[in-house]
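K.L.:
Predicted model follows, preceded by the sequence.
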Amino acid sequence: MTDEPLDVARLQRRLAEFAAARDWRQYHTPKNLVSALSVEASELVEIFQWLTPEQSSRVMADPDTAHQVTDEVADVLAYLLQLCEVLDIDPLAALAAKIDRNERRFPRA
C-alpha cells in the first residue's frame, strides 16, 4: 500500500501492474472483464437479496457485513476500472457525460 493520494488513474496503474506481475493480462479481455464484473456485482446483490429495505439501510452497522459489502464494492470497482483501461474509456469523463445527458433528458420538476 502506498501513501500517495488516491485517484482513478493511479488505481488503474496499480491494477495493471498487479495483473502484469502475475501474467494475468492475457486473461483481461473485455469479455472476461465484463463477465467478472457481473459475477462480482451479483455477489454484492447476494448480500442484500433477502433484506428488507430497512435492514439494507443498516447493513454497514454490522462489522462483518460491512466488511463483505466493502470487499464486493472494491471487486466491482476493480473490474470496472480494468475494463475501462482495456477499452480506453475515461470512467470519470464517461460518468460526467452521462450525468449531462440525464440532466437534459430529465429536467428539474
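P.N.:
Looks like it came in fine.

K.L.:
Please count neighbours and contacts with C-alpha atoms only from this point.
P.N.:
Noted.

K.L.:
which parts of the longest helix seen in the chain are buried?
P.N.:
If you go by DSSP state H, the chain has its longest helix at helix 63-87. Of the residues in helix 63-87, 68-69, 72, 75-76, 78-85 count as buried by neighbour count, 16 or more other Cα atoms under 10 Å.

K.L.:
A further structure is provided below for comparison with the first:
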Amino acid sequence: MENSYECPRKPNKDVSLQELRDRLAEFAEARGWDQYHSPRNLLLALVGEVGELSEIFQWKGEVARGLPNWTSADKEHLEEELSDVLLYLVRLADVCGLDLGQAALTKIVKNSRKYPVNK
C-alpha cells in the first residue's frame, strides 16, 4: 500500500482536488489519524502551515514573478509549504463535507458580479 503514495517528481497530468481528497482520506485512515482530524484541529494545523509559508517571504521584500533570484532549494521549500497548506485545506473541506472545487468556482462567479470588469 505504501507504493500508492509514491509519485514522480514532475507528473504528466493535472491532479484534481477529488484525487487529493481521496488520497488524503486514505492516508489518514491507514494511519488511524481520522480521530484527530476534527475541523478545529485541521484548521489550527492549516494556520500553522500558513505561518510557515509566511516565514519564507518574511524578509525578502517584494519578489519577482517566477522567483528568478531564488535557489532551487528555496523553491523546493516553497513547494513543500504551499503543498502543506493545500493538503490541509483540502482535508478540512472534506471533513466538513464540502466540495471545495465547486465552492471555489461559485466564489469566482460571486466575485465577478461584485467586481465587474467595467469598474
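P.N.:
Looks like it came in fine. This is a predicted model, so every value here is computed, not measured.

K.L.:
Can you pull the TM-score for these?
P.N.:
TM-score of the superposed chains, computed with TM-score structural alignment, normalised by the length of the first structure, equals 0.89; 109 aligned residues with a Cα RMSD of 2.1 Å.

K.L.:
Can you tell me which of the buried residues of helix 63-87 of the first structure lies closest to Ala21 of the first structure?
P.N.:
Distance ranking of the buried residues of helix 63-87 of the first structure against Ala21 of the first structure, using Cα to Cα, places Gln82 first at 14.9 Å.

K.L.:
how near is that closest one to Leu11 of the first structure?
P.N.:
9 Å (Cα to Cα, to the nearest Å).

K.L.:
Could you identify the residue of the second structure that aligns with Ala66 of the first structure?
P.N.:
Mapped onto the second structure by TM-score structural alignment, Ala66 of the first structure lines up with Lys75.

K.L.:
who touches that match in this structure?
P.N.:
By Cα atoms under 8 Å, 6 or more residues apart in numbering, Lys75 of the second structure lies in contact with Leu67.

K.L.:
repeat for Met1 of the first structure
P.N.:
Neighbours of Met1 of the first structure in contact, by Cα under 8 Å, 6+ apart: none.

K.L.:
Could I get the full set of strands for the first structure?
P.N.:
Assigned strands in the first structure: none (criterion: DSSP state E).

K.L.:
Good, wrapping up.
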